[in-house]
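[1] quick one, structure for this:
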Amino acid sequence: MAARTAFATALAGLGEDAPLPVTARLFAQAGVPVFPCAPGGKNPLTEHGFHDATTSPGQVESWWRRFPAANIGMPTGAASGVVVVDVDVHGVNGYDAFRQARRAGLVNGWEALVRSPTGGLHVYYPASLASEQPSWQAGRVGIDFRGDRGYIIVPPSRRIIDGETSLYRLASLSPTPGRALDASALRTFLDPPRPPRRLPERGSSAGRTDPLKLAKWLGGEHTDRNHKLFWASCVLAEEGVPYRDALDAMLTVSQPDFGQREIARTVASGYKRIHVDTPRPREAGTARAGPVHDLDAIPEGHVPSRGLR
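    Below you'll find the predicted structure:
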């Protein structure tokens, strides 16, 4: 009979008020590799980021002795044995797409549900033993997949948003062991591939788009900016505008409620939809708090965790 992953087993025995150094050590002792991230944030504090993650209690104690308020990062994929569907609420309400995928039977088999400080949802599954599951983004629908070569911030880590501290909270544990997710099928469902489009001939201006003009237009918009930015990014990618040119232009649209991090992620998602080798977006600033959603995306039969608020 299948057993829960080491991560879900360790998570089941933790209290949400457990000190971060104690929790990090308990994860390591359970065989879950961890590494320290910035207090109240997500950026790794080690030189090689999630590649430095370890199950060595001595190394983990040393890290958290130096950074006692550090958040706990965990590599996803084969390294930890778990993958995560990240339901976002920045600009696009990812719960809508998650519900559709649930109705299609594509997101069953989860082990744990974690509420993020901004109102999103992290859905944990056992990693596939059959093949690698690389991380991907479907920014148009507000869903990211954290698999191989990715990482996630785990409970009881915290974020500081608008001056207030908010925790990553365990919302539910499945009463039975989970099963591997078909991440490829989920990606195809959420972000269907588009037929290739022939780019303009080199040296021809016909059909090419000026990213600065699109950025100026976007700067005058005040509704559905994330959707419009995604559309603009796809257009620029299709017309052969270099990714960095598009990103630099769109970052000029940055406003207090439309930050550089969100812009960078959306531009990268648009380019990834057209060109799979687009660079990962650089971190830029801290995301604003999104609306708090009820966990109505939780499938029936879940077991609520103690102390859920």
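[2] okay, CA-based contacts and neighbour counts for the rest of this
    Fine.
[3] contacts only, for residue 148.
    75-79, 83, 132-135 (CA atoms under 8 Å, 6 or more residues apart in numbering).
[4] okay, now the residue nearest to it when sequence neighbours are not counted: neighbour count?
    Once flanking residues are discounted, residue 148 sits nearest to residue 77: 4.2 Å by CA to CA, 6 or more residues apart in numbering. Neighbourhood size, residue 77 [other CA atoms under 10 Å]: 25.
[5] list the contacts of residue 77.
    Counted by CA under 8 Å, 6+ apart, residue 77 has contacts 83, 127, 132-134, 146-150.
[6] try residue 123
    Residue 123 sits next to 84-87, 110-114 when contact means CA under 8 Å, 6+ apart.
[7] then residue 124?
    82-85, 110-113.
[8] now, these that are in helices?
    Judged by DSSP state H, these include no members of helices.
[9] need these in CSV with distance to residue 243, can you?
    What follows is the contacts of residue 124, written out as CSV (distance: CA to CA, whole Å):
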residue, distance to residue 243
82, 32
83, 28
84, 27
85, 26
110, 35
111, 37
112, 36
113, 35
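[10] quick check, nearest of the residues you listed to residue 250?
    residue 85 (27.1 Å; CA to CA).
[11] pretty sure the closest one contacts residue 122?
    Yes. In this structure, residue 85 is within contact of residue 122 by CA atoms under 8 Å, at 5.8 Å.
[12] dump the contacts of residue 148 into a markdown table; add secondary structure and distance to residue 64 as well.
    Below are these laid out as a markdown table (DSSP: H, G, I helix; E, B strand; the rest coil; distance: CA to CA, whole Å):
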| residue | secondary structure | distance to residue 64 |
| --- | --- | --- |
| 75 | strand | 17 |
| 76 | strand | 21 |
| 77 | strand | 24 |
| 78 | coil | 24 |
| 79 | coil | 21 |
| 83 | strand | 25 |
| 132 | coil | 31 |
| 133 | coil | 30 |
| 134 | strand | 29 |
| 135 | coil | 28 |
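[13] how about this one, so we can line them up?
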Amino acid sequence: MATTDRHAAPAAALALAHALAAAERGLSVLPLSRTKLPALRSPHHDDPLPTPCRGECGSFGHGVYDASSDPRRVRALFAAAPRATAYGVACGVPPHHLVGVDLDTKPGTDSSAALRELALRHLFTIPATVVVITPSDGRHVWLSGPPDVAVPNSVGRLAPGIDIRGAGGYLVGPGSLTAHGVYSAAPGTGHLRPAPCPPALLRLLLPPPAHPYHAAPDPDGQRGAGLVQFVLASHEGQRNTRLFWAACRAHENGLAETLTAPLVAAALQTGLTEQEARTTIASAARLTATRGRG
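    Here you go, the predicted structure:
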């Protein structure tokens, strides 16, 4: 270990150790300060005009573009930032093309519940993967994306309290010490590889197409009949999921008033109680209204 490492403050030495362990797993890392910002000042800070440089100049201090999985470069980065007590993990770069789902704990929002409702609505599940617990008891869910797709960063676009870290962004790595506390891997997840992002979730994270396709309406007298049939075809274990999805589609297409009773009746035939059915439909109404206000 380099001399600079031996004489680093304990928190900085620990951050370097965690960063090197992450680099061994193929993750690209960079040193962060206690404020969670890149610890190295830009070499172009004093330039009279903005310099569009992403590290081409060869110097450190280009934020996430400094990130590397090369142990020698990682040590050099931390040697240049001896007060770094945290490290960031770059998103959107090989081999994992990391996508971070940041479930915040802002007052008045339940981001975990919002993600569950999105999963029900769009028929996906979050696989077993790395989950990092933040000092405020939030969650960072690590997923891997396809190599040919750049997932953009976003704040609250998916749902209130859910931020996305994609290409050009980074996540605070487990073991980091910040001004607000320590980031740690959720029990049983630290050894996992980032699991592939479910395709349905990936579609939600990408920008809408330039010319969205609008499906033709159902024939007269048949509007919404397909949604009712979708619920009637439910098997045990998917009844709530299918009802939730159908109710969301009904609200989005202005059919909620006419379809609520048929959807409840269909749900009763699949084995749900009336209370369960109406609770699920009400949940779909809340989520659809929230996304409409966004």
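[14] any idea what the residue nearest to residue 148 of the first structure aligns with in the second structure?
    Here residue 77 of the first structure is matched to residue 92 in the second structure, going by TM-score structural alignment.
[15] quick one: contacts for residue 29 of the first structure?
    With CA under 8 Å, 6+ apart, residue 29 of the first structure has these contacts: 55-57.
[16] so which of the residues you listed are in helices?
    residue 57.
[17] can I get the contacts of residue 29 of the first structure in JSON lines including neighbour count and distance to residue 173 of the first structure?
    Shown next, in JSON lines, are the contacts of residue 29 of the first structure (neighbours: other CA atoms under 10 Å; distance: CA to CA, whole Å):
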{"residue": "55", "neighbour count": "20", "distance to residue 173 of the first structure": "23"}
{"residue": "56", "neighbour count": "17", "distance to residue 173 of the first structure": "26"}
{"residue": "57", "neighbour count": "19", "distance to residue 173 of the first structure": "26"}
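[18] gap between residue 100 of the second structure and residue 200 of the second structure?
    Per CA to CA, to the nearest Å, residue 100 of the second structure is found 16 Å from residue 200 of the second structure.
[19] okay, the two: which has more neighbours?
    Neighbour count, other CA under 10 Å: between residue 100 of the second structure and residue 200, residue 100 has more, with 30 against 14.
[20] enumerate every residue touching the more buried one.
    91, 140-143, 164-166, 171.
[21] which one of the contacts of residue 123 of the first structure is nearest residue 218 of the first structure?
    Looking across the contacts of residue 123 of the first structure and measuring by CA to CA, the closest to residue 218 of the first structure is residue 87, at 25.2 Å.
[22] tell me which residue of the second structure matches up with that closest one.
    By TM-score structural alignment, residue 87 of the first structure lines up with residue 103.
[23] re earlier: of the contacts of residue 124 of the first structure, which are reproduced in the second structure?
    Retained in the second structure by both residues aligned by TM-score structural alignment, their matches' CA atoms under 8 Å are the following of the contacts of residue 124 of the first structure: 82-85, 111-113.
[24] just give me the residue closest to the centre of the second structure.
    Computing the C-alpha centroid of the second structure and ranking residues by CA atoms, centre = their mean puts residue 101 first, at 1.4 Å.
[25] still on that earlier bit, farthest pair within the contacts of residue 123 of the first structure?
    Farthest pair in these, by CA to CA: 87 and 111, 15.4 Å.
[26] what are the ranges of the strands in the stretch 51-200 of the first structure?
    71-76, 82-87, 112-115, 121-126, 136-138, 143-146, 150-153, 158-161, 164-167, 169-173 (DSSP state E, counting those that start in this stretch).
[27] of the ones you listed, give the one that comes closest to residue 179 of the first structure.
    strand 121-126 (5.8 Å).
[28] okay, that closest one sits on what stretch of the second structure?
    Taking TM-score structural alignment, strand 121-126 of the first structure hits residues 139-144 over in the second structure.
[29] what does residue 169 of the second structure correspond to in the first structure?
    Superposed on the first structure with TM-score structural alignment, residue 169 of the second structure falls opposite residue 150.
[30] about what we covered before: tell me, how many residues neighbour the match of residue 87 of the first structure?
    Residue 103 of the second structure has 27 nearby residues by other CA under 10 Å.
[31] so how far is residue 231 of the first structure from the closest residue to residue 187 of the first structure other than its chain neighbours?
    Spatial nearest neighbour of residue 187 of the first structure, excluding adjacent residues (CA to CA, 6+ apart): residue 138 at 7.3 Å. Per CA to CA, residue 138 of the first structure is found 13 Å from residue 231 of the first structure.
[32] for these two, indicate the residue with more neighbours.
    residue 138 (21 against 16).
[33] tell me the contacts of the more buried one?
    Contacts for residue 138 of the first structure were tallied using CA under 8 Å, 6+ apart; they are 144, 187, 190-191, 269.
[34] list the ones among the residues you listed that the second structure also has?
    Compared against the second structure with both residues aligned by TM-score structural alignment, their matches' CA under 8 Å, the contacts of residue 138 of the first structure retain residue 144.
[35] residue 102 of the first structure contacts residue 109, correct?
    No. Residue 102 of the first structure is not in contact with residue 109 according to CA under 8 Å; the separation is 10.6 Å.
[36] and the nearest residue to residue 206 of the second structure once chain neighbours are set aside, how many residues sit next to it?
    Leaving aside its chain neighbours, residue 206 of the second structure sits nearest to residue 151 (5.9 Å; criterion: CA to CA, 6+ apart). Other residues near residue 151 of the second structure number 26, with proximity taken as other CA under 10 Å.
[37] same deal with residue 289 of the second structure?
    Residue 289 of the second structure, neighbours per other CA under 10 Å, totals 14.
[38] ok, it - contacts?
    Not one residue lies near residue 289 of the second structure by CA under 8 Å, 6+ apart.
[39] kindly provide the distance from it to residue 111 of the second structure.
    Distance from residue 289 of the second structure to residue 111 of the second structure, by CA to CA: 16 Å.
[40] what does residue 10 of the second structure correspond to in the first structure?
    Per TM-score structural alignment, residue 10 of the second structure is not aligned with anything.
[41] check the gap between residue 10 of the second structure and residue 282 of the second structure for me.
    Distance from residue 10 of the second structure to residue 282 of the second structure, by CA to CA: 52 Å.
[42] compare those two (neighbour count), which wins?
    residue 282 (16 against 12).
[43] okay, and the more buried one sits in which element?
    Under the criterion of DSSP states H and E, residue 282 of the second structure resides in helix 274-293.
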